Structure formats: structure tokens, C-alpha cells
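# Would you be able to build a 3D model of this:
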Amino acid sequence: MFNNKTRNQHYVSQVEQKLNCIDPSVDKKNRRIYKFESLNRDAQEYKICIEDGVKIEKNLTFNDLYSLEIFDDGTRDNFEKYFCKLEEKIESLTNEVLSSNHLQKSILLTLFNAKIMNVIRNPYCILSTINTYSFLSDFIPTDEYLKKYFNKINAMNPNENLLLELDINSEQYKKWLKIIFYMVVPIQLNNGKILNFSTEVIHNIFNPENMCIAINLATHDKEVCLLSDRGHVDWSAALQCSGFGYEFNLTKNAFIHFIFIENNLDNLSKFMHIPADTLANMKKNGIHKLDQPWQKINKCENDDGVFSSYNSRVMYQCYRYFYAADKIFLK
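This next block holds a predicted model:
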């Protein structure tokens, strides 16, 4: 599963770029997307990089970004096949999310899993990924086959130019690869069972006992939404409580917004208006959490203000570049 010839390794998948490209009907090798460079994020100043767009095939990639070892025959050990297993579902899952009024929880969780992996594997999110998932870098697989590949991370001599480009050191790079390893590679336990860390993390996040969840889907018939080189928009800093939030581009005309708030009354009272007397009565009656059924998606259609706000957040939070299916967009 680890060995292949893929040198050009995408950190935002081609399928997600296709869903935002200028013309998805053209041959795969010729699909293009408009690329913009942020010049001043506070003033929203930017420039288009190439007037007719850049080819998706070579866009949002680094050579051997995830390669653990490179061999003389041109093959390398990396995570490409594991990433592909996530990526091959994205387009169909996206279509189901956009077309369904009664979405199965499993579909949304699978899509969120693929999208959150885009954050974890994104080279411009390395430090935040380490801060969030650093506990994973201390584990060592007991399975001999997996241990062989995991140990290659420790033996690596990372490319110095890549480290300079990403503004990280060798140890941070290796920690990051170890986190990716555990999040994408199924781990066989001593009892024979298979553990998927990412699945466990996602189910914990979507457990209503732990989190109150709000999900909003925005679509537009005419306007386009942007795609960030970071693969997401982080909403966590905007919350005045213990929680976190993500926004993900789905297609050139749709994005999805998730907010997760830790499910306890004191925390929730910072996020939503709960009158003091109501809060006191709830606690007096032994209520410390909110009962929440599986949350349906709240849909917003053709709202220029919503699209403008989202695009502004992408432009502000991108590392350096953002992308679109059109040269003109709301901001």
C-alpha cells in the first residue's frame, strides 16, 4: 500500500479542485482553476497569477511532501494510496450532501473525515496539527509490517529547502508525518481488530453527549465561493466559549460550516442566550447538558452576504493563495 511512483503529491486533492475548476468537462490533464495571490489580507488586495488559470494537475502540490523513502527505480513509500481511498469518495459524498434533505449521519461523518484530513495533511497547518494531535506522535505500531514503515519517519533526512519553505524544523516535520500515519493508516491491534484513529476522533466529535453541533450549508446559483490553499477556514477564534468550527469549500457554488460547542451549560451560556434564572433552574434540576437529537443541516440559498463573508474569510486566512472558478467573485 505504501509503494508507488507518485512524486507530485497534492495536499488539496485534484477532485476538490475539479469541483472548483473553470471547466470540469475538459480532459483531466487540461483542467484549470484561477489562482490569486494575497497581497494584503487586511485590505483584501490580491492579484491573479495567470490570466487563463493554472493546471490542476500540478497545482497545490509539493514534490515528495509525504515520501518516507525514495528508491533508485523511481518508486517511493508514501501515503498516496491511503489518501486516494478518502479522495475517491469526495465527489459522490458532496453530491449527496447537496441533494438530500434527510441526510444519513454516516454520509456526513465520512465527508467530514475526508475534509478534516485535508487540514491535517496541509503543510501550512503543520504547527496547529501538531498542537491538536501531538499525542499520536508518541505511539509506535506493534504490527511488524506497519512498524517497518513508521520507523522510516525517524530515519528520514527531510529536504532542507522544504523545511525552509514551510518554516518548520526536522522534528516538527517528522511529528507531522507520524500524525498523518496514524490518521490515515488502519492499525491492526494485538486482538486482531482494526483501529482507525480518524474514525474514532470523528465519532467522538459528533457525539451529542460531548458536543452541541450546528451545521450550515450555503449554496448559490450564480456566485462562486473560494478555495483556500489551507483547505479550510478556521472559525474557532470567533467563538467565545470552549469549542471549535470549520468551513469547507464543497464546490464552486457551495460551502459547509460546522460549529462544535462543548456540551455543558456554563460553556453553552457563553455561546447562546440562556437567561440567568433559567440557567440556575436547570442546574437546580440536575440538568448540566442539553439533549440534542441528530442535527439536520440548515440550508441557505443565494445569499450574497453569506458568500461575501465566506470569501472574505478565505482571503484573510489563506497562507498565500486562493482559487476560484471565476475571476469575479463576491468579497
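
# For the rest of this, base every contact and every neighbour count on C-alpha atoms.
OK.

# how about the helices in the stretch 151-300 of the chain?
160-166, 170-184, 197-205, 265-271, 276-284 (DSSP state H, counting those that start in this stretch).

# Who are the packing partners of the third one?
When you say that, I think you mean helix 197-205. Contact here means 3 or more C-alpha pairs under 8 Å, 6 or more residues apart in numbering; DSSP states H and E; on that basis helix 197-205 packs against helix 105-120, helix 170-184.

# What is the last one packed up against?
Here helix 170-184 touches helix 126-133, helix 144-155, helix 197-205, going by 3+ C-alpha pairs under 8 Å, 6+ apart.

# run the last query once more with 10 Å
The contact analysis (3 or more C-alpha pairs under 10 Å, 6 or more residues apart in numbering; DSSP states H and E) places helix 170-184 against helix 80-87, helix 105-120, helix 126-133, helix 144-155, helix 160-166, helix 197-205.

# What is the burial count for the residue nearest to Arg41 when sequence neighbours are not counted?
Closest residue in space to Arg41, ignoring its immediate chain neighbours: Tyr316 at 4.9 Å, by C-alpha to C-alpha, 6 or more residues apart in numbering. A count of nearby residues for Tyr316, using other C-alpha atoms under 10 Å, gives 19.

# can you check Phe139 too?
Phe139, neighbours per other C-alpha under 10 Å, totals 11.

# list the contacts for the residue of the chain positioned farthest from its centre?
Distance from the centre of the chain peaks at Lys284, with 40.4 Å (C-alpha atoms, centre = their mean). Lys284 sits next to Thr278 when contact means C-alpha atoms under 10 Å, 6 or more residues apart in numbering.

# now swap in Leu162 and tell me
Contacts of Leu162 by C-alpha under 10 Å, 6+ apart are Phe62, Asn63, Asp64, Leu65, Pro123, Ile168, Asn169, Ser170, Tyr173.

# wait, is the first one part of a strand?
Yes: counting by DSSP: H, G, I helix; E, B strand; the rest coil, Phe62 is found in a strand.

# Provide the secondary structure category for the residue lying closest to Leu65 once chain neighbours are set aside.
Taking C-alpha to C-alpha, 6+ apart as the measure, Leu65 lies nearest to Gln9, with 6.3 Å between them; neighbours along the chain are not counted. At Gln9 the chain is in strand, as set by three-state DSSP.

# Quick check: Gln9 touching Tyr66?
Yes: between Gln9 and Tyr66 there is a contact under C-alpha atoms under 10 Å: 7.3 Å.

# Which one's more surrounded, the two?
Tyr66 (25 against 21).

# one more to line up against the first:
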Amino acid sequence: MKTSIARNHHFISQAEQRLNAIDATVKPRNQRIYNFEILQRESPRIRKIKSAGVKIESNLARMDLYALKVLEGAEQYNLEVAFQKYENDCSRITRTLLKNLKASKPESLKSELLRLYVLKLVNTIRNPYTIKRTLEMFRELRGVLPGSETLQADFISFDCASRPQVAKICSEFGVSEDEYVSWLKVIFLLIMQPLGEGLNLIESLIKNLIENTNVIKNFLIYRYDEGLEGRGVLLCDRMIDQRPLVGTQMQMFNLDATAFMVVILVDVKNQDFVSLTPEDASLDFRQGNLIHVDYAENNLEALKNFNQHCVWLANANVFCASENPFGVDVEMQIPVEESLQNRFGSNLSSVDNEAANSGL
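So this is what the prediction gives:
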């Protein structure tokens, strides 16, 4: 495993955030995104935090979040390098997919969609807001060691490694040290251990899902013209993943400032909204590698539903390239002076006067 000097670890990659930049034409280090705090979820209401937005290079990141072992000096063993191939692919594939949607039939873009789906799911397991959920999803990996001797030696060495960030991370995300370290190990096992066909474990699991002959797979892509007023598409600080009915899973993903994707998976034999006879239950429904793809433009009801789900399910914040995300109420930002006045009352004026009189 290679050492790294990267310490500012993004849990929503910069690549994904830059697809939602306020101005994507400026230099990457200057790109910003609007950050909104959630004021109310049921009747979605949000408020912009900074008028100019926040810098993407420092947004949705924590110092040393993925550090497995901190070494002397500036180096550490972390998962950043392993994430990079997914991050680089995310921008490229998203742009290719959206560029070709109008010129091609959606069904012809299945390979891009499936790769993008893998990338989005990798983002899910790396999100610290879902540490406990990830551990539950992959509870079978508890106590498992990598098959590779080299990786196994690295993996075992993490048990007694120096990780100064532990207390701060655990406090912020509400997990124990054991849960945090177990989460890092689960990610390691999912993306670092090579398996057959050039795939790692997470890619193999998704491949098995796609090839499952009894799971119906629907991909719906919604896109909005850049000139459409108030069409802001939100970016959530964690993935939208729901199970509205038995045997049914619905996932939603931001693609960029103009588009989002909905994935609906239906396990035909385990769903309960359509009754199956014993004869039907014994059938092979032949859904292996069969992907249903739909594409729609400027469907504002779908955008409203997506943005409201983002506000409902986000941890604390949502993000956007637009100041006016569609379908949610945006409260006026309180000017700094007014905010301070509300907080400190009349004492603020007396403090200002004293400072002025003293020459400060």
C-alpha cells in the first residue's frame, strides 16, 4: 500500500461537487458551490449560509478522515488513492452520458449508467454520516482478513496504528472508536481486495445484483435546460436510499447542476404488491443484465420531488449551483450585522462605540 500526504479527505468528492459548481469555468481552486442549512424538513425550507458560496476544495471534507495509519512526518496510509480512480471516472462518465443522451437512445448508454452506478455506491460507503448503516450492510465482513498476504499484513498493522483523528471524528459523527475503525476496514476490504475479472469486492457485489435474473432494474434520468428559470438541482450530503415497499429499493443521485438519476430495483420474488402463484414463484424472470432506461427533460414535478427528498434526508446541509433550488422555500440570508444584533442585542452598539472611542 502506498503512502500519501493528502490530509484533506472529501467524503463527497471534489469531482462530484465541481459538476455542481456555481461557475465551472473558473480555475478549480476558485470554484464554489452554494451551501444551504436546513431549517425545516416536512415543508422544506432552507437558508443560504454564505452569499458567495463555499470553496469546493474545503467543502464536505474532514482532516485525516480516511487515515488508516499516521506515520512520522507528513505521510500516512489512507484510502484517498483508492478513491481517486472512482473520482476521475465520475466526471468523465457523467459528462459523456449527459452529452450523448440527446443524440443516442438511452438504452445504448447502459454501460455508462452501470459504471456511474458503481461510482455513486462507492460514494455511499465512504460517507461518515452513514457509518453505522454501512457496518450493518456489510456485517458479514466483521473479522474478515484480505486474501492477499501483502494486504493482510497491512490490514493487521492497522489495529495498533497511530490515528490522532479518532476522538474528533467519533465525536462529530456519533460513533465509537471501534465502529469508526471497523468502518475504515470495511471500506478497505470492499475496494482494495482484488477478485476475479479485474473487479474488487464492491464491484463484484454490484455485478451480481445487475446479473440477478429476478431483479427488475429501472434507471430514470431527468435533465433540465440551463435556461429554465429556478431549475436548481440539489446535491445532498448523503445518498437518498429508501425501501418504500417490501422487495423494492429506490435510490436517487445528483448527476450535475442540470440532472439527476433515480434507480428503482424490484426483487420480483420477494415483493408483496403483486401476488405470485406457486408456479410463478418458481420461474426465472430473465432479468439478468436487462436494464430499463427512461429519459425525461424539464419534468419539474420530478425535480420538486427530488429536491424535497434531499432536504428531508440530508444530515444538515444541501448544496447547489443555483441560489434557488426548485420546489423548496429559500429563506433570505440574514446580514452579518443583523445576525450579530439579534444575538447580542443593544450591547453590540455599546461595544462598537467603546471600540471607536478607544481607537480600535
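
# What's the TM-score once they're superposed?
The TM-score (TM-score structural alignment, normalised by the length of structure 1) is 0.89; 315 aligned residues with a C-alpha RMSD of 2.0 Å.

# just to revisit the earlier point, save the helices of the stretch 151-300 of structure 1 as CSV, and put in distance to Glu57 of structure 1 too.
Shown next, in CSV, are the helices of the stretch 151-300 of structure 1 (distance: least, C-alpha to C-alpha, whole Å):
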stretch, distance to Glu57 of structure 1
helix 160-166, 20
helix 170-184, 23
helix 197-205, 27
helix 265-271, 42
helix 276-284, 54
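
# and among these, the most buried is which?
helix 170-184 (a mean of 21; mean count of other C-alpha atoms under 10 Å).

# tell me, that one lands on which residues of structure 2?
Using TM-score structural alignment, helix 170-184 of structure 1 lines up with residues 177-191 of structure 2.

# Leu189 of structure 1 - nearest residue in space that isn't next to it in sequence?
Leu195 (6.9 Å).

# hmm, back to that, now render the helices and strands packed on helix 170-184 of structure 1 as TSV, adding distance to Asn4 of structure 1.
Below are those laid out as TSV (distance: least, C-alpha to C-alpha, whole Å):
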stretch	distance to Asn4 of structure 1
helix 80-87	8
helix 105-120	21
helix 126-133	24
helix 144-155	14
helix 160-166	21
helix 197-205	23
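
# Comparing those, which comes out most buried?
Comparing those by mean count of other C-alpha under 10 Å gives helix 105-120 as most buried, with a mean of 19.

# The residue nearest to Leu65 of structure 1 and Ser67 of structure 1, how far apart?
9 Å (C-alpha to C-alpha, to the nearest Å).

# between these two, what contacts are shared?
Shared contacts of Gln9 of structure 1 and Ser67, counting by C-alpha under 10 Å, 6+ apart, come down to Asn78, Phe79, Glu80.

# Between these, which sits nearest Leu127 of structure 1?
Phe79 (19.7 Å; C-alpha to C-alpha).

# possible to save the helices and strands packed on helix 197-205 of structure 1 as CSV with distance to Ser13 of structure 1?
What follows is these, written out as CSV (distance: least, C-alpha to C-alpha, whole Å):
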stretch, distance to Ser13 of structure 1
helix 105-120, 8
helix 170-184, 15
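
# Of all those helices, which one comes closest to Lys5 of structure 1?
helix 170-184 (18.7 Å).

# circling back: between Gln9 and Tyr66 of structure 1, which contacts overlap?
Applying C-alpha under 10 Å, 6+ apart, one finds that Gln9 of structure 1 and Tyr66 are jointly contacted by Asn78, Phe79, Glu80.

# quick one: what's aligned to the last one in structure 2?
Right, Glu80 of structure 1. Under TM-score structural alignment, Glu80 of structure 1 pairs with Glu80 in structure 2.

# I figured that match hits His10, correct?
Yes: counting by C-alpha under 10 Å, His10 is a contact partner of Glu80 of structure 2 at 8.8 Å.

# and Ser25 of structure 1, that one's in a strand?
No: assessed with three-state DSSP, Ser25 of structure 1 is coil; it does not lie in a strand.

# And for it, the neighbour number?
10.

# Would you enumerate the residues in contact with Ile126 of structure 1?
Val119, Ile120, Thr132, Leu166, Asp167, Ile168, Gln172, Tyr173, Lys175, Trp176, Leu177.

# how about Val122 of structure 2, what's its partner in structure 1?
By TM-score structural alignment, Val122 of structure 2 lines up with Met117.

# and that match, what is it in contact with?
Tyr11, Val12, Phe83, Leu86, Glu87, Leu111, Ile180, Met183, Val184, Ser198, Gly231.

# Roughly how far does the second one sit from Cys300 of structure 1?
Okay, so that is Val12 of structure 1. 26 Å.

# Give me the more crowded residue out of those two.
Of the pair Val12 of structure 1 and Cys300, Val12 is the one with more neighbours under other C-alpha under 10 Å, namely 24 against 13.

# Would you enumerate the residues in contact with the closest residue to that one other than its chain neighbours?
Excluding the flanking residues, the one nearest Val12 of structure 1 by C-alpha to C-alpha, 6+ apart is Leu60, at 5.9 Å. Each residue near Leu60 of structure 1 by C-alpha under 10 Å, 6+ apart is listed here: 8-14, 17, 122, 228-231, 321.

# Buried ones among those residues?
Among those, the ones that count as buried by 16 or more other C-alpha atoms under 10 Å are 8-14, 17, 122, 228-231, 321.

# now, which of those residues sits nearest Phe71 of structure 1?
Out of the buried ones among the contacts of Leu60 of structure 1, the member with the shortest distance to Phe71 of structure 1 (by C-alpha to C-alpha) is Asn8, at 15.3 Å.

# hang on, the earlier thing: what about the residue nearest to Leu65 of structure 1, distance to Tyr173 of structure 1?
16 Å.

# do Met1 of structure 1 as well
22 Å.

# do the same with Tyr11 of structure 1
15 Å.

# Please apply the same query to Ser269 of structure 1.
39 Å.

# cool, and Thr278 of structure 1?
49 Å.

# for Ile179 of structure 1, same thing?
10 Å.

# list residues touching both of those two?
When contacts are counted by C-alpha under 10 Å, 6+ apart, Ile179 of structure 1 and Tyr173 are jointly contacted by Ile130.

# Now flag whichever of the shared contacts of Gln9 and Ser67 of structure 1 is closest to Glu45 of structure 1.
Glu80 (35.2 Å).

# My guess is that closest one contacts Asn4. True?
Yes: using C-alpha under 10 Å, Glu80 of structure 1 is in contact with Asn4, at 7.9 Å.

# Could you tell me which residues touch both of these two?
Ser67.

# For the residue nearest to Leu189 of structure 1, the count of nearby residues, please.
15.

# Brilliant, that's me finished.
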